[in-house]
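A.B. asks: Fold the following for me, if possible:
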Amino acid sequence: MYQFTVIVPVYNEEDNLQRVKDEFLAYFKIAIKKTKVLFVNDGSTDKSLTSIKSICIDNDAFSYISFDKNRGLSAAIKAGFDYVETPLLGYIDSDLQTTPKDFNLLLEHIEKYDLVTGVRANRKDSFVKNMSSKIANGIRRAFTHDGMDDTGCPLKVIKTEFAQRIPMFKGLHRFLPAMILLQNGNVLQVPVQHFPRIAGTAKFGLWNRLLGPLMDCFAYLWMKRKYINYNVAEKG
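C.D. replies: As a prediction, the model looks like this:
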């Protein structure tokens, strides 16, 4: 029955999870695709897993998988890709600095595109965070030529068949549009709302927002040179 699964990576976000539940219950009522949620608990050490289990017991539109220990955001997203069974998947951060309601803006375009990503308009982050993000995006664009202004935006919709072919490594969540282009897919960016973080703490600092992605660019270039792509002309 479901057409669209939203992956929600969680690492020590117990103070935000009730809001996540409430926001999605509101979104389910207006969603243009029948939607479910898959929590990926990335080895949280607080009470996040307990909260996730409670949410999933109350409503069968919510499900979860949980890691044995913290593996990082790229691993959580990859696991979500692997466990999704619907033809479309999405991704949103559990800090809710973006809203599930804006998935409808992206879903309007997914028939013509293979990935539709948000671009955070009027970002509500600190000056240092905004500037480091802009610099990192500029460096990444120079390496990938993907034309994307804000690959760090935690609001995306992807056709599942494309997402499940991405050979993920640590840090590759910043290169999802580029990885779709490597598959000869097409991508689009759409402005979405952005909000201040209300609860919990940010998991990324200057190092993993700026210097880390620079090193990942070289890994991407290596992968691009080695990437295997083919089309089957016929079979029998």
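
A.B. asks: okay, CA-based contacts and neighbour counts for the rest of this
C.D. replies: Fine.

A.B. asks: residue contacts, N229?
C.D. replies: 182-183 (C-alpha atoms under 8 Å, 6 or more residues apart in numbering).

A.B. asks: do L172 as well
C.D. replies: Applying C-alpha under 8 Å, 6+ apart, the residues near L172 are 74, 216, 220.

A.B. asks: Confirm that V119 lies within a helix, as I assumed.
C.D. replies: No. Counting by DSSP: H, G, I helix; E, B strand; the rest coil, V119 is not part of a helix but strand.

A.B. asks: my read: it touches K156, true?
C.D. replies: No. If you go by C-alpha atoms under 8 Å, V119 and K156 don't touch, sitting 9.6 Å apart.

A.B. asks: Neighbour count: these two, which is higher?
C.D. replies: In terms of neighbours (other C-alpha atoms under 10 Å), K156 is the more surrounded of V119 and K156; the figures are 26 against 23.

A.B. asks: In three-state terms, label the more buried one for me.
C.D. replies: strand.

A.B. asks: again, but for the one 10 residues further on
C.D. replies: I166 carries the three-state label coil when classified by three-state DSSP.

A.B. asks: close enough to count as contact, it and M179?
C.D. replies: Yes. Under the criterion of C-alpha under 8 Å, I166 makes contact with M179 at 6.6 Å.

A.B. asks: who's more crowded, those two?
C.D. replies: M179 (25 against 16).

A.B. asks: just checking, next helix/strand downstream of the helix or strand encompassing that one?
C.D. replies: Using DSSP states H and E, M179 maps to helix 176-182. Following helix 176-182 in sequence order, the next helix or strand is strand 187-192 (DSSP H and E).

A.B. asks: Now that next one: buried residues?
C.D. replies: 187-190, 192 (16 or more other C-alpha atoms under 10 Å).

A.B. asks: One more, please, to line up against the first structure:
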Amino acid sequence: MSMTTQSEPPRLSVVVPVKNEAGNIEALVAEIGHACQTLAPFEVIYVDDGSTDATLATLRGLQAKHPWLRVVRHDRGGGQSGAVRSGVLRARAPVIATLDGDGQNDPSFIPVLYAALEQAGPTVGLAQGQRIGRKGAWKQFQSRIANGVRGKILKDATRDTGCGLKVFRREVYLTLPYFDALHRFMPALVTREGFGVVHRDVVDRPRFTGHSNYGMFDRLWVGILDLAGVWWLIRRRRPAPRAEEIPHSESR
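C.D. replies: Sure, this is the predicted structure:
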């Protein structure tokens, strides 16, 4: 596998937020490394969001095997959006991929989303995964209602914004207003900034081990204030001019 070094800037940064996922880390890191071989050089940034189990120790042990693995640690839990933001701020690549740290998101779809973003061109800021084959009838029912209401209000043309599998341009992400649960409203906010969104179906899997430490914000009754806030942001948006720096004239 081609390795990413500090002297070789990566073309892709994979950001993985985790909290108390020690049992899921080793297998998922191996899957990510395998999936991203064709995208080398790459880096993987795990953000430990204040875990109290062996998450940090497991990650530090894996760093000896994988030079492309970086670890960021929060001193206390900041939420999934906060963990994603910490990873993106420290990323060195112009393109970012995100996925959940429990194994439910299959890393083999990262190259698919990366290709979709690159083929779409610079006017598109986000390639959003949309889950098929979701596990659990009750979870499917809740998500269908939440996504349906969100779609009618925000008109973001996205069936499943809660999917953690995303590939986006770092510079676009940095223009978005930051708030808790930002990651679940990215299609609408990327569109608000004047960039397009493309979609690809991805297969949902059961988590490897343990129970969910994130995920409740995809329920409508938990995220209703966030939904109202994003709707307000979209309504208040005004077209912004594109800025271009004019270089010095060449001396003659």
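
A.B. asks: sorry, back to before: just the buried residues of strand 187-192 of structure 1 now: which is nearest F39 of structure 1?
C.D. replies: Nearest to F39 of structure 1 among the buried residues of strand 187-192 of structure 1: V192, at 22.1 Å, using C-alpha to C-alpha.

A.B. asks: State the distance from that closest one to K69 of structure 1.
C.D. replies: 32 Å (C-alpha to C-alpha, to the nearest Å).

A.B. asks: Ok, D82 of structure 1 next?
C.D. replies: Distance from D82 of structure 1 to K69 of structure 1, by C-alpha to C-alpha: 18 Å.

A.B. asks: picking up where we left off before, ok, and the contacts of L172 of structure 1 in structure 2?
C.D. replies: Retained in structure 2: S74, out of these (criterion both residues aligned by TM-score structural alignment, their matches' C-alpha atoms under 8 Å).

A.B. asks: which residue packs closest to the spatially most central residue of structure 1, ignoring adjacent ones?
C.D. replies: When structure 1 is reduced to its mean C-alpha position, the closest residue under C-alpha atoms, centre = their mean turns out to be Y91, at 3.5 Å. Nearest non-adjacent residue to Y91 of structure 1, counting by C-alpha to C-alpha, 6 or more residues apart in numbering: I7, 4.7 Å away.

A.B. asks: give me the stretch of structure 2 that stretch 151-168 of structure 1 matches.
C.D. replies: Using TM-score structural alignment, stretch 151-168 of structure 1 corresponds to residues 161-178 of structure 2.

A.B. asks: Can you tell me what sits against the longest helix seen in structure 1?
C.D. replies: Scanning structure 1 for the helix with the most residues, using DSSP state H, yields helix 127-144. Residues from elsewhere that reach helix 127-144 of structure 1 (C-alpha under 8 Å, 6+ apart): 123, 147-152, 178, 206, 209-211, 213-214, 217, 221.

A.B. asks: Of those residues, keep whichever come out buried.
C.D. replies: Counted by 16+ other C-alpha under 10 Å, the contacts of helix 127-144 of structure 1 give 123, 147-152, 178, 209-210, 213-214, 217 as buried.

A.B. asks: Please identify which of these is nearest to I55 of structure 1.
C.D. replies: Closest approach between these and I55 of structure 1, by C-alpha to C-alpha: G152, at 27.2 Å.

A.B. asks: I'd like the distance between the nearest residue to the closest one once chain neighbours are set aside and R209 of structure 1.
C.D. replies: Nearest residue to G152 of structure 1, sequence neighbours excluded (C-alpha to C-alpha, 6+ apart): R174, at 5.8 Å. Here R174 of structure 1 is placed at a distance of 10 Å from R209 of structure 1 (C-alpha to C-alpha).

A.B. asks: can you pull out the strands in structure 1?
C.D. replies: 4-10, 35-41, 62-66, 88-92, 115-120, 155-159, 187-192 (DSSP state E).

A.B. asks: next one: the third one to chain centre, how far?
C.D. replies: Pointing back at strand 62-66 of structure 1 there. Relative to the chain's own centre, strand 62-66 of structure 1 is displaced by 16 Å; criterion: C-alpha atoms, centre = their mean, to the nearest Å.

A.B. asks: Also the second one?
C.D. replies: Once both centres are worked out by C-alpha atoms, centre = their mean, strand 35-41 of structure 1 turns out to sit 12 Å from its chain's centre.

A.B. asks: Fine by me, we can end here.
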